[in-house]
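Colleague: Model the structure of this input:
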Amino acid sequence: MEVFARLESEVRGYCRGWPAVFTTARGSHITDENGKTYLDFFAGAGTLNYGHNNPALKRRLLEYLSADAIVHSLDMYTAAKRRFLERFEEIVLKPRGLDYKVQFPGPAGNHAVEAALKLARKYTGRETVVSFTNAFHGMTLGALAVTGNSMKRTGAGVPLGHGVAMPYDNYLDGRTPDFLLFETMLADSGSGLDKPAAVIVETVQGEGGINVARPEWLRGLQDLCRRHDILLIVDDVQMGCGRTGPFFSFEEAGITPDIVCLSKSLSAYGLPMAVTLLRRELDVWEPGEHNGTFRGFNPAMVTATGALEDYWTDAELEKQTLAKGRLVERALNEIALEHAGAVDSVRGRGLVWGLVMRSPELAPKVCAEAFERGLLMETSGPEGEVVKLLPPLTTTEAELTAGLEILADSVRAVRTAVAA
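Modeller: Next comes the predicted model:
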C-alpha cells in the first residue's frame, strides 16, 4: 500500500478504515488482492443498490459499448438518453402522478443539489435557502452552505452564506411543536430571516446519523412551504432509487416536492449520473445557463434504464426491501437489548439502518472489528456515533443474516475489550 501513502492526497478517508486493496466484486461481496472476501454493508455509500456488477445490467452495458455507441455527448440528443427519458416517465413519473422535467446537471449528487439551489433562487428572485440540523448535501460551496457538519463546512475555507438551519424532526426531543421556530421567524420582520427561496430536506439523514423524519413532519413542512410560497427541495441522492422501499423516499409521506435531486444508485451500476427533477413551470433556465462536461454520460443512462425495466415495473423490489428492513430492525433491536449499556437506540427505514452507540468512540471500533471479521460498514452522525448499515437492496436474507451475526459478534468483542 506504500504507493497510496506516497502519491495519494491525505484527504482519502474510507480506505483508512478498510486497509485492503480490493480487486473484484459481485453482488453483496467484495474481494481483496489476497483473496479475502467481505460482505458489503456499505454499497458505495448507497451507489450500489442493485449490487456490484449486477449481471443483467452488465450485459446491457457491454452490449452498448461493444456496438461503438455514444459514450460522451454533453447535452446532445442520443438514443440512450431518449430511451432513459421515455422509460423514466413511463415507469417512475406517470404511475406516481408526477409531472417533472428532467435536468442533467452533472455526474454527481452535489451537482443535482447545486442546480436545484441555483434554479430556486433564479425562479423566486430570493437568496436564502433553509436547511436542517445535521443535514448533508454535498461538498461544493452551495451544497456546503446547506450542510450542517462543522468539519465539512470549515473545509470550504470561505464564508458560507445565504443558508439558514432549522431544527430537523425530533432535534429538540419533542419539547416544542413542529416548526415553531421556523414559523415564528417567518412571521417576525425582526427575526433576521429573509423570506427563503427554498427549503431543502432529506427524508432520512444518512450522513447525519440515520435521522428519520416522520411522514406527518414532512407533510407539515410541505404545508408550511406552500403557505409561505417557498419551494420544497427533497435531496433524494442517497435515499432515493428504492433505499427506503418506494422509488422515492418521500412517497410514504404523500408529498410532492417542487424539486427532487437524484444520483448515487440512479445509474444502478456505480457509474456517475445525476438528475434534478423540477416542476414544469419552474423550468426558467436559459439555454446553457447551467451546464457541465459530463452531464451526458450515456453508459450510465443505459444501466439506469435497465434497472428501471428490470426492477421497477412492479412492486416486488419495494416489498422485498421492506421485508428485509424488518429483518434488520429485529436483529439490531436484539443487539441493542443485549448491550443496553452501550447502545442508545436503533434507527432506520427500508434498508438504511443505524445502531446508535452511547459513546461515540465505540462506533468506529465496532466497524473496525467487523472489517476484520469480513464485513464492510461505515459510521455516521455528527460525532461518528452511529454504526451505519447500507447493504445493497439485492442482498439475500441469508447474506443479511450472516452480516448481522458478524455485527453482533463485533459489538460483543468491542465491549469485552473495552471492559478489559
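Colleague: hey, let's count contacts and neighbours off CA atoms from now on
Modeller: Noted.
Colleague: From residue 154, how far off is residue 354?
Modeller: To residue 154, residue 354 is 26 Å away according to Cα to Cα, to the nearest Å.
Colleague: next one: residue 89
Modeller: Taking Cα to Cα, one finds residue 89 at 40 Å from residue 154.
Colleague: More neighbours: which of these two?
Modeller: residue 89 (18 against 12; other Cα atoms under 10 Å).
Colleague: Stretch 317-329: how far from the chain's middle?
Modeller: Relative to its chain's centre, stretch 317-329 lies at 18 Å (Cα atoms, centre = their mean, to the nearest Å).
Colleague: neighbouring contacts of that stretch?
Modeller: Stretch 317-329 is contacted from outside by 242-247, 311, 346, 348-353, 393, 397, 400, 404, using Cα atoms under 8 Å, 6 or more residues apart in numbering.
Colleague: Repeat the analysis, applying 10 Å as the threshold.
Modeller: 242-247, 310-312, 330-332, 334-335, 346-355, 389, 392-397, 400-401, 403-404 (Cα atoms under 10 Å, 6 or more residues apart in numbering).
Colleague: Proceed likewise with the subsequent sequence, for comparison:
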Amino acid sequence: MTATRPGPDIFETLESEVRSYCRGWPAVFDRAQGSRMYDEDGHTYLDFFAGAGSLNYGHNNPLLKRALIDYIERDGVTHGLDMSTTAKRTFLESFRNTVLRPRGLPYKVMFPGPTGTNAVEAALKLARKVKGRESVVSFTNAFHGMSLGSLAVTGNAFKRAGAGIPLVHGTPMPFDGYLDGRSPDFLWFERLLDDSGSGLDRPAAVIVETVQGEGGVNVARGEWLRGLEDLCRRHDMLLIVDDVQMGCGRTGGFFSFEEAGIVPDVVTVSKSISGYGLPFALTLFRPELDIWEPGEHNGTFRGNNPAFVTGAAALDAYWADGQAMEKQTLALGDRVEEALRAIRSEHFEDTEDPRGRGLIWGLEFHARDRATRTARRAFELGLLIETSGPESEVVKILPPLTITREELDEGLGILARAARETA
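Modeller: The predicted model follows:
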C-alpha cells in the first residue's frame, strides 16, 4: 500500500484559524538541521527565527540529539511529574555548577508547567503570596505570555483583547526610552508610589524584559535597569525579570540581566533552556521567597525528563567552559549590527537605527507594512524571519547562537536584498 501524502489544504480545512506563522511561511517543512530548514518539496531556508528563540543551539543539534537518543533507548523515564529522577538530578547539578555558582546567584529552582507563560504565572502568584498584595507593575509594549495572568501584564492590545474578560491587577509604566528622554527615569512611577492619593495600589512586584522581543526589540539601558532595581528595593517590591526569550545566552551572558549588574528576586526561563526545542520552563527565586506549600502550584508536565536530558547536555556543551559562547554571540551580534546599519544607510528615510544586543536585533520601518513585505520577500528568497512591534513594523533577527559566520552573512545578504526589493 502506498501512503498518500496529505495536501496542504488539510491545514486550512481542519486546523483552527488561530494558526499564524504558517500564513507567512506557506511551506510544509519536513527536516531541519543546524541553521537550516527544508520543506517537503526540497527547498532550503536559512532560519533567522530559531523557534522564536527556542533553538539557540540550532535544529537537531547532534550533541543534544545523541544524549536524547541514548536516554530514550535505555528506557529512561519520560514522564515523572515532580518525582525525583536521575535526569532531573543531572540537570539540577549542571544548572547549579555551570550557571548559578559561577555567577554567585542564590536561586531556588522551581519547575512550573512547560512553557514560558507557566513560568510567568508562577512568578506572579509567588510574588502576590509573598507580599500579600495583588497589583503588579509592567511596562509599555511588554509581552509575557498568553494565559490570563501573563496577559494582564502584557501591553499589546490585540493579544489582550483575546482574553475576552477584563485583565486586572496590572499597571503599565513607561519602558526605557518610551518618553524619548523627556522626563527623568521613573519620575511618574515613583511619584505615584509616594502619593497616597495617586490611586495606585501598592504593587507586590514589577515584571520587566531587559529586551522586549515581541514589543519591537526595545533594549533597556543598564542604567535604567539598575534604577529599577533600586526603586523596587526602596519600595518593598519584588523585581521579576522575564528571561523567557532573552535568556540562555541570547544577549551574550546566560542571563540577559548580567550586563546590567542586577540580581532580580525572581527570574522566568523557558524556550532554549531545554536546548532542543522541547517544552521546559523554570521559575527561579531567592531562597527566602520559597514559601510554597507542597503542591500549591503544580502541573502534569512539569517533569519533562527528556528536556532535563537535553538541557543538561546543552549546559555542559556550551556553558561549562566559561565565556566562550558569550564571546561568540557578541562577535556575531557586532556583524548583525554592521549589516543592519548598512541597510539603514541605504533606506535612511524609511528606517530607524537598528536596536539589539547579542543575537537579537530589530530594524524598524516607518511604512508600517514594509517589515511584513520584507519578511515575505525574504521567505521567497530562502530566509525565515519574523516581524515584531505593536504594528509588526520591526523586522526581528533571531538566528541560532551556533550559526556560522558564513550562514549569518548569507542571511543578512538576503535580508538586504528583500529590503531593497520592497522599497
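Colleague: among the contacts of stretch 317-329 of structure 1, which are in helices?
Modeller: Among the contacts of stretch 317-329 of structure 1, DSSP state H puts 310, 311, 330, 331, 332, 334, 335, 397, 400, 401, 403, 404 in helices.
Colleague: I'd say residue 76 of structure 2 and residue 88 touch.
Modeller: No - Residue 76 of structure 2 is beyond contact range of residue 88, at 11.3 Å (criterion: Cα atoms under 10 Å).
Colleague: Can you work out which residues contact both of those two?
Modeller: With Cα under 10 Å, 6+ apart as the test, residue 76 of structure 2 and residue 88 both reach 305, 306, 309.
Colleague: ok, which stretches of the stretch 1-150 of structure 1 are helices?
Modeller: 2-7, 14-17, 43-46, 55-66, 79-87, 109-124, 141-145, 150-154 (DSSP state H, counting those that start in this stretch).
Colleague: okay if I get these as a markdown table plus distance to residue 188 of structure 1?
Modeller: Below are the helices of the stretch 1-150 of structure 1 laid out as a markdown table (distance: least, Cα to Cα, whole Å):
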| stretch | distance to residue 188 of structure 1 |
| --- | --- |
| helix 2-7 | 54 |
| helix 14-17 | 45 |
| helix 43-46 | 40 |
| helix 55-66 | 54 |
| helix 79-87 | 44 |
| helix 109-124 | 20 |
| helix 141-145 | 23 |
| helix 150-154 | 28 |
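Colleague: Relative to residue 417 of structure 1, which of the ones you listed is closest?
Modeller: helix 14-17 (18.7 Å; Cα to Cα).
Colleague: what about that closest one, how far off from structure 2?
Modeller: The superposed helix 14-17 of structure 1 is, by mean Cα distance after the TM-score superposition for structure 1, a mean 0.3 Å from where its aligned residues fall in structure 2.
Colleague: Which elements pack onto that helix?
Modeller: Contacts defined by 3 or more Cα pairs under 10 Å, 6 or more residues apart in numbering; DSSP states H and E place helix 14-17 of structure 1 against helix 362-372.
Colleague: residue range for the helix it packs on in structure 2?
Modeller: Under TM-score structural alignment, the match for helix 362-372 of structure 1 in structure 2 covers residues 370-380.
Colleague: contact partners of that stretch?
Modeller: Contacts of stretch 370-380 of structure 2 (Cα under 10 Å, 6+ apart): 24-27, 45-47, 350-351, 363-365, 381, 383-388, 391-396, 411-423.
Colleague: Spatially nearest residue to the corresponding residue of structure 1 for residue 92 of structure 2 (excluding sequence neighbours)?
Modeller: Superposed on structure 1 with TM-score structural alignment, residue 92 of structure 2 falls opposite residue 85. Among residues not flanking residue 85 of structure 1 along the chain, residue 102 sits closest, at 8.0 Å (Cα to Cα, 6 or more residues apart in numbering).
Colleague: wait, that neighbour sits on residue 280?
Modeller: Yes - Residue 102 of structure 1 is within contact range of residue 280, at 9.2 Å (criterion: Cα under 10 Å).
Colleague: more crowded one of these two?
Modeller: residue 102 (18 against 12).
Colleague: What residue in structure 2 is paired with that one?
Modeller: Counting by TM-score structural alignment, the partner of residue 102 of structure 1 is residue 109.
Colleague: who's in contact with that match?
Modeller: Here residue 109 of structure 2 is in contact with 92, 95, 96, 267, 282, 283, 284, 285, 286, 287, 290 (criterion: Cα under 10 Å, 6+ apart).
Colleague: Swap in 7 Å and give it another go.
Modeller: 282, 283, 284, 285 (Cα atoms under 7 Å, 6 or more residues apart in numbering).
Colleague: what's near enough to touch the equivalent of the third one over in structure 1?
Modeller: Using TM-score structural alignment, the partner of residue 284 of structure 2 in structure 1 is residue 277. When contacts are counted by Cα under 7 Å, 6+ apart, residue 277 of structure 1 is found next to 100, 101, 102, 103, 259, 260, 261.
Colleague: Please point out which of these structure 2 shares.
Modeller: Compared against structure 2 with both residues aligned by TM-score structural alignment, their matches' Cα atoms under 7 Å, the contacts of residue 277 of structure 1 retain 100, 101, 102, 103, 259, 260, 261.
Colleague: what's the closest of the residues you listed to residue 138 of structure 1?
Modeller: Closest to residue 138 of structure 1, out of all of these and judged by Cα to Cα, is residue 261, at 11.6 Å.
Colleague: So what does the closest one match up with in structure 2?
Modeller: Checking with TM-score structural alignment, residue 261 of structure 1 has residue 268 as its match.
Colleague: how much space between that match and residue 190 of structure 2?
Modeller: Residue 268 of structure 2 sits 25 Å away from residue 190 of structure 2, going by Cα to Cα.
Colleague: Give me the more crowded residue out of those two.
Modeller: residue 268 (26 against 13).
Colleague: thinking again about what came up before, between the helices of the stretch 1-150 of structure 1, which one is nearest to residue 200 of structure 1?
Modeller: Using Cα to Cα, the nearest of the helices of the stretch 1-150 of structure 1 to residue 200 of structure 1 is helix 109-124, at 8.5 Å.
Colleague: Residue 152 of structure 2 -> structure 1?
Modeller: Under TM-score structural alignment, residue 152 of structure 2 pairs with residue 145 in structure 1.
Colleague: For the residue lying closest to that match once chain neighbours are set aside, grab the count of nearby residues.
Modeller: Nearest non-adjacent residue to residue 145 of structure 1, counting by Cα to Cα, 6+ apart: residue 160, 5.0 Å away. Residue 160 of structure 1: 16 surrounding residues under other Cα under 10 Å.
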